[in-house]
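Colleague: the following comprises the amino acid sequence and a computationally predicted model.
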Amino acid sequence: MKAKHQRLVLVGLAIAAVLAAVLLAMSALKDQAAYFYAPGDVARKGLPLDRAVRIGGMVKPGSLTRAPDGVTIAFIVGDETAATIPVRFTGIVPDLFKENSGVVAEGRFRPDGLFVADEILAKHDENYMPPRLAGERHETDSLQ
């Protein structure tokens, strides 16, 4: 076999190997992807029961309850539509998590409509400033 043909065969094998690696990575990531739904989306499209998803919205005021075990919480997530999603989470919640604040929860829907979260992420608005920095800012404002 000529050197030119050997190079062509090697290049072809390298391209096939890279393509196979990309396809394997894409199929692995497809199983790990979590789609994002707002309560209004769930109300329109129905419950996505077959996969892990993320939901997001605002924690409704007065909906946060804590179980006697100290680590399980239940709350309701809503958005600008009238749609709501009941959520249950067992674990430690972020410091920013509270009623009337933004939240993103990752988990699965049960057939009865309850969302069982595996992870809770608290959202803050674009004007958020850590309490430590906010205190320093007020001190510098009073000096001027």
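Modeller: Cool, got the structure.
Colleague: please count neighbours and contacts with C-alpha atoms only from this point.
Modeller: Fine.
Colleague: between the two ends of stretch 46-65, what distance do you get?
Modeller: 26 Å (CA to CA, to the nearest Å).
Colleague: tell me which residues in it are buried?
Modeller: 47-48, 52-60, 64 (16 or more other CA atoms under 10 Å).
Colleague: and that stretch, how far from the chain's centre?
Modeller: With CA atoms, centre = their mean, to the nearest Å as the basis, stretch 46-65 stands 11 Å off its chain's centre.
Colleague: run through who's touching it.
Modeller: Residues outside stretch 46-65 that contact it (CA atoms under 8 Å, 6 or more residues apart in numbering): 33-39, 42, 73-79, 98-111, 113.
Colleague: got another one to weigh against that:
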Amino acid sequence: MKSHRRRRLTIIIFLFVGSLTTVLISIFALQNYIDHFYLPDQIVNGEVPLERKIRAGGMVKPGSVIHDSTGLGVQFDITDLNDVTFRVHYEGILPPLFREGQGTIVAGTLSEDGVFSARRVFAKHDEEYVPPELKGMQEHDDP
């Protein structure tokens, strides 16, 4: 084999091994920062790893929000279209768009007793946002 071909092959192999090593290190490092998303039926059916950071989403069940009498604690149920429900406990200030009957995503861990301990609560909202001032105007303009 000629020297320039050998040198080119060595460079290609070096670049391939270096790229592969970089990708593997990146994947290994990011594993701790990935939260898998689960639906309520997966949580209730036990398909979720316990005491591991996950995300879950669904609708806040109407009438299920209970605020602690002391502190910022709140408990509520998340449900899906099939009425599968699980309990969430959150300690903190809820987002302004959080309401019963609205969509929400919670990030946290699931304990052995089936209670989801949320460290973050995200309120989902309708993509057709209308400010309250304009909403009043639209109601008056409807024929």
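Modeller: Right, received. Where do you want to start? Everything numeric in this text was worked out from a predicted model, so none of it was measured.
Colleague: hmm, back to that, could you redo the buried residues of stretch 46-65 of structure 1 as CSV and give each row distance to residue 142 of structure 1 and secondary structure?
Modeller: As requested, the buried residues of stretch 46-65 of structure 1 are exported to CSV (distance: CA to CA, whole Å; DSSP: H, G, I helix; E, B strand; the rest coil):
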residue, distance to residue 142 of structure 1, secondary structure
47, 52, coil
48, 53, coil
52, 49, coil
53, 47, strand
54, 43, strand
55, 42, strand
56, 38, strand
57, 36, strand
58, 34, strand
59, 35, strand
60, 36, coil
64, 37, coil
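Colleague: picking that back up, among the contacts of stretch 46-65 of structure 1, which ones are in strands?
Modeller: Within the contacts of stretch 46-65 of structure 1, residues falling in strands by DSSP state E are 35-37, 73-78, 102-109.
Colleague: and the buried ones among the contacts of stretch 46-65 of structure 1, selectable in PyMOL?
Modeller: In PyMOL syntax, the buried subset of the contacts of stretch 46-65 of structure 1 is picked out as below (16+ other CA under 10 Å):
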select buried, resi 34+37+38+39+42+73+74+75+76+77+78+79+98+99+100+101+102+103+104+105+106+107+108+109+113
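Colleague: residues near the counterpart of residue 25 of structure 2 in structure 1, how many?
Modeller: Residue correspondence, TM-score structural alignment: residue 25 of structure 2 in this structure matches residue 24 in structure 1. Close neighbours of residue 24 of structure 1, defined as other CA atoms under 10 Å, add up to 12.
Colleague: so the longest helix along structure 1 versus strand 53-59, what angle?
Modeller: Across structure 1, the helix with the greatest residue count (assigned by DSSP state H) is helix 3-32. Here the directions of helix 3-32 of structure 1 and strand 53-59 differ by 40 degrees (axes from the mean of the first three to the mean of the last three CA atoms, to 10 degrees).
Colleague: mean shift of helix 3-32 of structure 1 relative to structure 2?
Modeller: For helix 3-32 of structure 1, the mean deviation from structure 2 after alignment is 1.6 Å (mean CA distance after the TM-score superposition for structure 1).
Colleague: now for that helix, which elements pack on it?
Modeller: Helix 3-32 of structure 1 sits against no helix or strand, with contacts defined as 3 or more CA pairs under 8 Å, 6 or more residues apart in numbering; DSSP states H and E.
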